[in-house]
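Visitor: okay, predicted coordinates and the sequence, questions at the end:
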Amino acid sequence: MTGFDALDLLAEIEGVGRDRRRGGYTRHVFDDAERELRDWFVERAQRLELEVTTDRNGNLWAWWGEPGPDAFVTGSHLDSVPGGGAHDGPLGVVSALAAVEQLKAAGFVPSRPLAVVVFAEEEGSRFGLACLGSRLLAGAVAPDRLQQLTDAAGQRFVDVARDASLDAPGYDAESLARIGVYVELHVEQGKGLIDLDAPVAVGSSILEHGRWRIDVHGQGNHAGTTDIADRRDPMLPAAAAVLAARRAAARRTGSRATIGRLEPVPGGTNVIASRVSAWMDVRADSEADTRDIVAEVQAAVAEAAAAEGCEASVIEESYSGEVRFDPQLRDRIATTLGGIPALPTGAGHDAGVLAAHVPTAMLFVRNPSGISHAPEEGADDDAVRAGVDALARTIEDLA
């Protein structure tokens, strides 16, 4: 059992899913790159003599010992946003494998079942619902919503899942009941650890956050022959949404609102669009602030649509309230690791979904740039090794 240093493991997968157009990586659930990473994880876990299973929702479980109740579970995800960095998700997976190898080499034997998990579709970049694998596991996706999930090519999730030999995706009470505690290691998606000059922190909370789809319908036409006065251009209300989101968030301390995706139809350079869809991500310290931001953007879109002779709608696609991780678990981990700091995050995680059901904690590893969801994302080597050591010590204490 050699070659399980976390940095070596990251190097093994650095060529998988490279995005030549965007930079970084594009790895979406059940695409070729993500399937290759799944196969890689299975092979690596089996070399550690872990038994790998796939649940009904496409989540991978690598068990140290017999699967059973009250298990210590750790892991993360292998999918990415379009053009994402190398560490968001995979760092938690490779660190879990490296920690298991480190403990096995030291002769440690867990006193409770232990599993390394890879959750499917954490980013929501293919089917539009973040943390899909963990939400399905926890019964947090309504059956009718599941039937409606489609990718950009119009493929339904339920059909893609069937092709991947998944048995009836949905609430998985058996798998959920096995989790006694879940600890997720993740690269920090911000500058908190830079400011604290610390390599590792324990998570304290996740901001309120949600996603909304904005649809504006106008009249497609010729860009060269249609007078400005005769246009019903849906791009103008969409642009109003972008500006309103920035203004609304800037007025509320700690809030963030982003429109990072626009899809005009038909999308030609010399064509006035007939329809524009935009997706807005909102995060804030309170539900009131989140809802106020959305309402402000909605009002701006409605006003701009009326002025342009367009029709507009704003539809909520997902929403999660503030998550506060188990305080006793958080404090125990912090103490075990020598009093490491606690940090909140504005990023969503599978740990945030599971926190409503089981004691859950997170470990964050320093990111020297503070940049995430972009090719410049990273984690310095010393911090990566410190993260593996922190996770191994946490397993020793809790498992």
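Guide: Everything's here; your move.

Visitor: alpha carbons only for contacts and neighbour counts from here, please
Guide: Noted.

Visitor: and the host helix or strand of Phe41, what's buried?
Guide: Of the helices and strands defined by DSSP states H and E, Phe41 is found in helix 32-47. Within helix 32-47, the residues that qualify as buried are Ala33, Glu34, Arg35, Leu37, Arg38, Phe41, Val42, Arg44, Ala45, counting by 16 or more other CA atoms under 10 Å.

Visitor: if I look at the closest residue in space to the second one that isn't next to it in sequence, how far off is Val323?
Guide: The one in question is Glu34. Nearest non-adjacent residue to Glu34, counting by CA to CA, 6 or more residues apart in numbering: Arg27, 5.2 Å away. Distance from Arg27 to Val323, counting by CA to CA, to the nearest Å: 27 Å.

Visitor: want to compare, so here's the second one:
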Amino acid sequence: MGFEEMWAALLPVGRDDATGGYHRFAWTAPELECRAWFLDEARRRDLAVEHDANGNMFAWWFPEDGTRDGAVLTGSHLDSVPGGGAYDGPLGIVSAFAAIDGLRERGLRPARPIGIGAFAEEEGARFGVACLGSRLLCGAIDPARARALTDGGGRTFAEVMHNAGLDPEAIGPDDDLLGRIGCYIELHVEQGRALEQPVGIAGSIVPHGRWRFGFTGEGNHAGTTALADRRDPMLPFARMVIAAREAAERNGTVATVGKVDVVPGGVNAIASSVTAWLDARGPAGDAVRRTVREIDEAARVAARPHRVGVDLAEESYTESVGFDRALRDRVGATLGGPPVLPTGAGHDAGVLSARVPAAMLFVRNPTGVSHAPAEFAEPADCLAGVEALTAVLDDLARG
């Protein structure tokens, strides 16, 4: 089955017919269907399937001599943000299977294992922590904290893992698995409009993180409560949203409030609490931290006259990631010197880079839109990405 056929098979899974957006949250029915698709494609190629304790899946093509070490791993993720695009994540996995097909057509007999990884909860759309599967694998998050994470329905990560047939007590770093990986190459759709050629290479990932603001007031009747008597958390929350834009402009960063939970959520009721999630990113870590501090200060100042409590919790943060220079240069030489560009988007490759040499390939996105239905890559550019990945794996797997 070629790239086009695999892509067509995966495309309808989890798509909202009304909006065209995707809803593939970790261990929900659409994402489980994507996992089943992954396993079917692996078995169709007689690849050895491996599941780690953290919900990540791997498909391995081992050399004829049975070598298990020094593996060249590629892949991405299958989950999506709410209403996301088709390409973010799945493009890397479909391309990986197509690349293995291409290598076999070339008659390659790899000296090193070639693997395809599908990492769990990369977007953090269900449990709030991005790259959760790769963070657990690499020891970048405490397992006890991960087990206690909850989704929007109050279900814990531990409960969901248990219901999926996994042991939540077994999650955490897997040094044996990481020790078998010689390098990781992730192909991904470019999530902006900086790439003018079909394929490029990631140079670095800028610092980025997520923070949760909680505003606690007093629920009351919208029509009978005088303005002077109100403890309305929506007011300091509104100031916090404006402060995010202002602080980002001052510090040369970007800051986004894209998720809000209002309790009780009634049209005719003053809210008792508001929870809002802030995403902040920028070219330097101190600028990102300063942005968050300024937003927090503005929220607290706005909350005082309304007698509203404010609390702030950091859910995840990743400093600047510079990919392995030697590996990046080797990939670039193999591909004839494609452009190298930084990215403001986080990836499993960034997490894995702390433990194994990692690099990324980008496929051009003419819309410049990502995390939305308009996310797109031309079929010809997707095939160019497959060819690039095939060439890179061919070079790396020979020794």
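Guide: Cool, the structure landed. Note that the structure is a prediction, hence the values are computed from the model and not measured.

Visitor: on that earlier part again, okay, Arg27 and Val323 of the first structure: which has more neighbours?
Guide: The residue with more neighbours, out of Arg27 of the first structure and Val323, is Arg27; 28 against 21, by other CA atoms under 10 Å.

Visitor: the second structure: which residue goes with that one?
Guide: Arg27 of the first structure maps onto Arg24 of the second structure when the alignment is built from TM-score structural alignment.

Visitor: how would you label its match: helix, strand or coil?
Guide: Secondary structure, DSSP: H, G, I helix; E, B strand; the rest coil: Arg24 of the second structure is coil.

Visitor: can you pull the contacts of it?
Guide: Gly14, Pro30, Glu31, Leu78, Asp79, Ser80, Val81, Pro82 (CA atoms under 8 Å, 6 or more residues apart in numbering).

Visitor: quick one: the second one and Val13 touch, right?
Guide: It refers to Pro30 of the second structure. Yes - using CA atoms under 8 Å, Pro30 of the second structure makes contact with Val13 at a distance of 5.9 Å.

Visitor: report the buried residues of the host helix or strand of Leu103 of the first structure.
Guide: Using DSSP H and E, Leu103 of the first structure sits in helix 90-105. Neighbour-count burial for helix 90-105 of the first structure, counted by 16+ other CA under 10 Å, picks out 90-103.

Visitor: cool, stretch 46-61 of the second structure as well?
Guide: So for stretch 46-61 of the second structure, counting by 16+ other CA under 10 Å, buried means Leu47, Val49, Asp52, Ala53, Asn54, Gly55, Asn56, Met57, Phe58, Ala59, Trp60, Trp61.

Visitor: just tell me the aligned range of that stretch in the first structure.
Guide: The aligned range for stretch 46-61 of the second structure is 49-64, by TM-score structural alignment.

Visitor: ok, now stretch 284-295 of the second structure?
Guide: Counting by TM-score structural alignment, stretch 284-295 of the second structure corresponds to residues 286-297.

Visitor: which residues touch the matching stretch?
Guide: Contacts of stretch 286-297 of the first structure (CA under 8 Å, 6+ apart): 207-209, 241, 244-245, 248-249, 252, 255, 257, 282-284, 321-322.

Visitor: right, and Gly190 of the first structure touches Asn367 too?
Guide: Yes - between Gly190 of the first structure and Asn367 there is a contact under CA under 8 Å: 7.2 Å.
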